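Q: got a predicted structure here, sequence first:
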Amino acid sequence: MQCSYYDAALCRSCTLIERPYADQLAGKQAHARAALTGHDGVAWLPPHPSAEEQFRNKAKMVVTGSAVDPVIGILGPDGEGVDLRWCGLHEPPVTAALSPLAEFVARANLAPYDLRTRRGELKYLLVTASPDGEVMVRFVLRSTEALARIRKHLPALQEALPRLAVASVNVQPEHSAVLEGPTEIPLTPAQTLRMAVNGLDLHLRPQSFFQTNTAVAAALYREATDWIDELAPSSVVDLYCGVGPFALHAAARDTERRVLGVETSAEAIASATHSAADAGLANARFAVGDATAFAADDDGVPDVVIVNPPRRGIGPDLAAWLERSGVRHVVYSSCSSASLARDLAVMPSLRPVRARVLDMFPQTAHYEVLTLLERG
């Protein structure tokens, strides 16, 4: 992949960009296998590749400069803004949205937030694209001071961006690196972006998490569901379920299968519940809750547990519960093989028997690894 930003040393986020893509994949496979050293008998499937560019379905852009001349991109090492509107990683609908958004910032007189002076309103622009090209736009503001101007000029943005499906304002008043705050203010009647994945419509709400790479995410959900189908469970619990993709796929494959998803984010659970109802999956239900607390309080033992935790992993408490629970199989999707290895050390009775690297993040050292654990 050729990148003018990298060549000019304006952005060095793509740390592996100079390596041929085949070497990147081989390196990630070797890294994952090394992390699981000591676990004999793991069947390693070939790594699942990604498109090398135009694969990111979302952009999280810092806004600097001025309202008249906004800079949409990242902060450079010197603290100055670097315009990344034409980053080659973004899907075309994301790229197509960024210049109209820059014009909208000027039209609505949205002063970018200045970290040094702590003045200004607009902190970030968050843009997400669906597989069919619709976009969600979120304006992260310090306060609601600019809300009336945004609403006034929104029709002009909708005219410039005819595929704009969802728009909202997020209020993040803190002077910190926290991306968003708890308050979300809708700007459009629609407040879910439809993400069509493997024949399922996932209804993504503004504060819900979805994987960055839609095509590889779809492959991840197919792979996990295939493994679950081989086990033919009657009950599945998906901890850290997010907007429910693993749970919904498991429920759709067998409508007699009882599936429960648990997640701390109420927004994500609302998305998952909406998607289940839309798909007519009465066998899938979702609950707001902490994964570890749920496991400790639940009396039943499901046939299969799915975990898809954040980078820190599931942690010792949940790993210890899984170790003593009697659960026969765990499908563990990890974005950090280091935390996966730490968790496996706490549950020695659940041994990895199959694994696959899925390259969710080309041009970087990051990847997803899907592992099937079986009680020995």
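A: Thanks, I have the structure now. Numbering: from 1, shown residues only.

Q: going by C-alpha atoms from here, please, whenever you check contacts or count neighbours.
A: Noted.

Q: tell me where the stretch 101-250 of the chain has helices.
A: Assigned by DSSP state H, counting those that start in this stretch, the stretch 101-250 of the chain shows helices spanning 147-160, 214-231, 245-253.

Q: looking at these, which is buried most?
A: Highest mean neighbour count of those: helix 245-253, a mean of 24 (counted as mean count of other CA atoms under 10 Å).

Q: how about residues contacting it?
A: 200, 202, 221-222, 224-225, 228-229, 236-238, 241, 257-261, 272, 276, 281, 283-284, 306 (CA atoms under 8 Å, 6 or more residues apart in numbering).

Q: just the buried members of these?
A: 200, 202, 221-222, 224-225, 228, 236-238, 241, 257-261, 272, 276, 281, 283-284, 306 (16 or more other CA atoms under 10 Å).

Q: and the strands in the stretch 251-376 of the chain, which stretches?
A: 258-263, 284-288, 304-307, 329-334, 350-358, 368-375 (DSSP state E, counting those that start in this stretch).

Q: what's the second one packed up against?
A: In terms of contacts (3 or more CA pairs under 8 Å, 6 or more residues apart in numbering; DSSP states H and E), strand 284-288 is packed against helix 245-253, strand 258-263, helix 266-279.

Q: kindly recompute the last result at 10 Å.
A: Secondary-structure packing of strand 284-288 (3 or more CA pairs under 10 Å, 6 or more residues apart in numbering; DSSP states H and E): strand 235-239, helix 245-253, strand 258-263, helix 266-279.

Q: in the longest one, what's buried?
A: If you call a residue buried by 16+ other CA under 10 Å, then helix 266-279 has these buried ones: 266, 267, 268, 269, 270, 271, 272, 273, 274, 275, 276.

Q: against that first model, consider the following:
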Amino acid sequence: MQCDYYDRHACRSCTLIEVPYADQVSGKEQRCRDLLTGRLGEQPQLRWLPSVRSPEAGYRNKAKMVVGGTVRRPTLGILDAAGRGVDLRRCGVCTPGIRAALPELARFVTTAALTPYDVPARRGELKNLLVTESPSGELMVRFVLRSDALLPAVRRHLPHLLRALPQLAVVSANLLPEHKAVLEGETEIALTERTTLRMPLGGVDLDLRPQSFFQTNSTVAAALYAQVAQWVDEVAPASVWDLYCGVGGFALHCAAPGREVTGIEVSEEAVESARAGALAAGITGVRFAAGDATRFALQAGTVPDLVVVNPPRRGIGAELSGWLESSGVRHVVYSSCNPVTLAADLAAMPSLRPVRARVLDMFPQTPHVEVVTLLERA
């Protein structure tokens, strides 16, 4: 992939962009193999499936744009070392639909007089624009503001934006009053009648709310859900726990007649999304609850036939690894965005041997990778 921003040193986030794509994928696969072998030793029973490749460009379904510059000339992108805005609205890893919408959103900043937040001076209102595109082409836009002072202006000019972007289905304002390096705050204010974005993947429509996590690569996410569902169906468990379930991607894809599936997620917003997705799809035998995944497992008093875990980068940690090791659960599917913590967690569960593994290139042009493993009790 060629990128003018990278060539001009305006943005160097895609650190592997100069590496041929086939070499990127093979390098990630070898790194995952080496990490698992280094922590677990040789695993003769482990079979690596062919890696899942992504489109090299236009794959990222969510743009996290820092707003800089001025009202008349806003920048949507990142900040440089001095805190000045660097415009990246033509970023090649974003989906074509997002790239097409960003110029109109920049015009909206000017029309509605949304003062960009000046980080060094700590003044201004509009901090970030978060834009998500569904596989259907619909968009969700979130304005991250320092306060509610500009809400009247956003509401007043919003009808024009909706006419200019007919694919724009969900709009909200997020309030982030603190001066700190985070993307969003806790308060979300809906500005459209619709408050959820449907994300159709692999025959299941997932329900995405503004503050819910979703995989950033829809094509590879669909392959990930399909792979896990295939492994689960091969094992044919009567009961499944989906820990760190998010909006229910794994749980809903693994649901089947006669199978009890329980999804646990700390975010109540994501749990509501998961429940709505199950209801809309008419999927039964699935329940979702908000709570800490480790605490749920330790206090449940029962053990399912199979557990799916999809933790954040820090992994599942010693406590949940220890519970899985001693629980007697027969199978675990572990989906990880950090092979370092994956290897450490698997080393803490020696009775659960990896028998299948697959690398999924969720983040082309970067060193980041998703790897999923099927574990079987020895």
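A: Perfect, thanks for sending it. Computed from a predicted model, the values in this text were never measured in an experiment.

Q: TM between them?
A: Here the TM-score for the pair of chains, by TM-score structural alignment, normalised by the length of structure 1, is 0.99; 374 aligned residues with a CA RMSD of 0.7 Å.

Q: before we move on, back to that, with distance to residue 81 of structure 1 added, can I get the helices and strands packed on strand 284-288 of structure 1 in a markdown table?
A: Putting those into a markdown table (distance: least, CA to CA, whole Å) gives the following:
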| stretch | distance to residue 81 of structure 1 |
| --- | --- |
| strand 235-239 | 39 |
| helix 245-253 | 36 |
| strand 258-263 | 35 |
| helix 266-279 | 31 |
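
Q: and the ones you listed: which comes nearest residue 185 of structure 1?
A: Residue 185 of structure 1 lies closest, by CA to CA, to one member of those: helix 266-279, at 13.3 Å.

Q: where in structure 2 does that closest one fall?
A: Using TM-score structural alignment, the residues of structure 2 aligned to helix 266-279 of structure 1 are 268-281.

Q: also stretch 368-375 of structure 1?
A: The aligned range for stretch 368-375 of structure 1 is 370-377, by TM-score structural alignment.

Q: mean deviation of that stretch from structure 1?
A: Stretch 370-377 of structure 2, aligned to structure 1 and superposed, deviates on average by 0.5 Å (mean CA distance after the TM-score superposition for structure 1).

Q: what residue in structure 1 is paired with residue 208 of structure 2?
A: In structure 1, residue 208 of structure 2 lands on residue 204 (TM-score structural alignment).

Q: one more: residue 138 of structure 2?
A: That one, residue 138 of structure 2, aligns with residue 134 by TM-score structural alignment.

Q: what does stretch 52-67 of structure 2 correspond to over in structure 1?
A: Using TM-score structural alignment, stretch 52-67 of structure 2 pairs with 48-63 in structure 1.

Q: okay, how far is it across that stretch, tip to tip?
A: Start-to-end span of stretch 48-63 of structure 1 (CA to CA, to the nearest Å) is 34 Å.

Q: what about that stretch, distance to the chain center?
A: Stretch 48-63 of structure 1 sits 11 Å away from the centroid of its parent chain (CA atoms, centre = their mean, to the nearest Å).

Q: next: stretch 221-237 of structure 2.
A: 19 Å.

Q: tell me the residues of structure 1 aligned with it.
A: Using TM-score structural alignment, the partner range for stretch 221-237 of structure 2 is residues 217-233.

Q: what does stretch 173-184 of structure 2 give?
A: Using TM-score structural alignment, the partner range for stretch 173-184 of structure 2 is residues 169-180.

Q: buried sites along that stretch?
A: 169, 170, 171, 172, 173, 180.

Q: what residues are up against the third one?
A: Residue 171 of structure 1 is in contact with 121-123, 139-144, 179-185, counting by CA atoms under 10 Å, 6 or more residues apart in numbering.

Q: distance check, it against residue 68 of structure 1.
A: Look at residue 171 of structure 1 and residue 68 of structure 1: by CA to CA, they are 22 Å apart.

Q: equivalent analysis for the first one, please.
A: Shown here: residue 169 of structure 1 relative to residue 68 of structure 1, a distance of 20 Å by CA to CA.

Q: how about the second one?
A: Residue 170 of structure 1 sits 22 Å away from residue 68 of structure 1 when distances are taken as CA to CA.

Q: between the contacts of residue 171 of structure 1, which sits nearest residue 74 of structure 1?
A: residue 123 (11.2 Å).

Q: got a list of what the aligned partner of the closest one in structure 2 touches?
A: Superposed on structure 2 with TM-score structural alignment, residue 123 of structure 1 falls opposite residue 127. By CA under 10 Å, 6+ apart, the contact list for residue 127 of structure 2 reads 65-68, 114-119, 143-146, 174-177, 183-184.

Q: and with 8 Å instead?
A: 66, 67, 68, 116, 117, 143, 144, 145, 146.

Q: tell me which element the third one falls in.
A: By that I understand residue 68 of structure 2. Per DSSP states H and E: residue 68 of structure 2 is located in strand 62-69.

Q: what's the following helix or strand after that strand?
A: Immediately after strand 62-69 of structure 2, counting by DSSP H and E, sits strand 74-79.

Q: structure 1: matching residues for the next helix or strand after that next one?
A: Counting by DSSP H and E, the next helix or strand C-terminal to strand 74-79 of structure 2 is strand 85-87. Strand 85-87 of structure 2 corresponds to residues 81-83 in structure 1, going by TM-score structural alignment.

Q: picking up where we left off before, quick one: contacts of the match of stretch 368-375 of structure 1?
A: 32, 224, 231, 328-339, 351-362.

Q: buried ones in the match of stretch 52-67 of structure 2, by neighbour count?
A: 48-51, 53-59, 61-63.

Q: what two of the buried residues of stretch 169-180 of structure 1 are the furthest from one another?
A: Maximum distance among the buried residues of stretch 169-180 of structure 1 (CA to CA): 12.4 Å, for 169 and 173.

Q: can you list residues touching both of the two?
A: Overlap of the contact sets of residue 169 of structure 1 and residue 173 (by CA under 8 Å, 6+ apart) consists of residue 141.

Q: excluding chain neighbours, what is closest to the residue sitting nearest the centre point of structure 2?
A: Structure 2 has residue 215 as the residue nearest its centroid, 2.9 Å off, counting by CA atoms, centre = their mean. Of all residues not flanking residue 215 of structure 2 in the chain, residue 221 sits nearest, at 6.2 Å (CA to CA, 6 or more residues apart in numbering).
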